[in-house]
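# Quick one: sequence and predicted model below, then my questions.
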Amino acid sequence: MPLSRPRPQGAVWARRFSSGRRRRREPAAEGSPPRDRGSMRCQVAVQYFARSTELAELCSETLSVPQQITSLQLWEEIVKIHPRLVVIWDQVVFAVPQEYVLLGDQLLVLQPGDKVAIVPPISGG
């Protein structure tokens, strides 16, 4: 099953939770990969919530990922490790330090120690 399904260009929903420092995000240039994607890697803490916890069979882990990566490429890196997560790919939103980010071509500039939360839809009342 292919992981990359067409997404709206530059689709992002961001919401500030606190006055924490803001990460720089830029859209990747049309038809080009993110700048220097593989050269710099950093350790980030990935936290799983709701259904993603069940599918990954853990609550959190530390991963080494490229420092500059699109949100969709980050998802694909995570799915390589936890293939069962593919069933929720079209419903997932990342929370990358204090901002919600949809999967797409948004360039994320991660710093060592950043926390990336995987937030699938949560129902409730």
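Sure thing, it's come through.
# use CA for all of it now, contacts and neighbours both
OK.
# what separates Leu58 from Leu85, distance-wise?
Plainly put, Leu58 is 12 Å away from Leu85 if you go by C-alpha to C-alpha, to the nearest Å.
# then this one, side by side with the first:
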Amino acid sequence: MNIEVSVLYFAKSADLAGVRSETISVPREIKSLQLWEELVTRHPRLAAILDQVVLAVRQEYITLGDQLLFLQPGDEVAVIPPISGG
């Protein structure tokens, strides 16, 4: 069963995706890497930050991989690119 979640893009990820936010339909249970791949399918330029990107679901960081996510309708998924500091 698919549900709708809000995706928020920050900094470079917003530039690459061309949007700051959107609502997408994904399975309620999805692995974190599958969620990332769904976003890259929608916005192929995001692939450029794969090695540095961090996702957050309900304001908790998640690792890209086999971690199984249990999403709820209306959850927020944040795409946080590498942040350069100094």
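Perfect, I can see it now. This is a predicted model, so every value here is computed, not measured.
# about what we covered before: okay, Leu58 and Leu85 of the first structure: which has more neighbours?
The residue with more neighbours, out of Leu58 of the first structure and Leu85, is Leu85; 20 against 12, by other C-alpha atoms under 10 Å.
# tell me the SS of the more buried one?
Recorded secondary structure, Leu85 of the first structure: helix (DSSP: H, G, I helix; E, B strand; the rest coil).
# how about it, what's its match in the second structure?
In the second structure, Leu85 of the first structure lines up with Leu46, judged by TM-score structural alignment.
# just Gly124 of the first structure next, same as before
Under TM-score structural alignment, Gly124 of the first structure pairs with Gly85 in the second structure.
# Would you mind measuring from its match to Arg28 of the second structure?
Gly85 of the second structure is 35 Å from Arg28 of the second structure, where distance means C-alpha to C-alpha.
# Name the residues of the strand or helix carrying Val79 of the first structure that are buried.
Val79 of the first structure belongs to helix 71-81 when assigned by DSSP states H and E. Under the neighbour-count criterion of 16 or more other C-alpha atoms under 10 Å, helix 71-81 of the first structure has Ser71, Leu72, Gln73, Leu74, Trp75, Glu76, Glu77, Ile78, Val79 buried.
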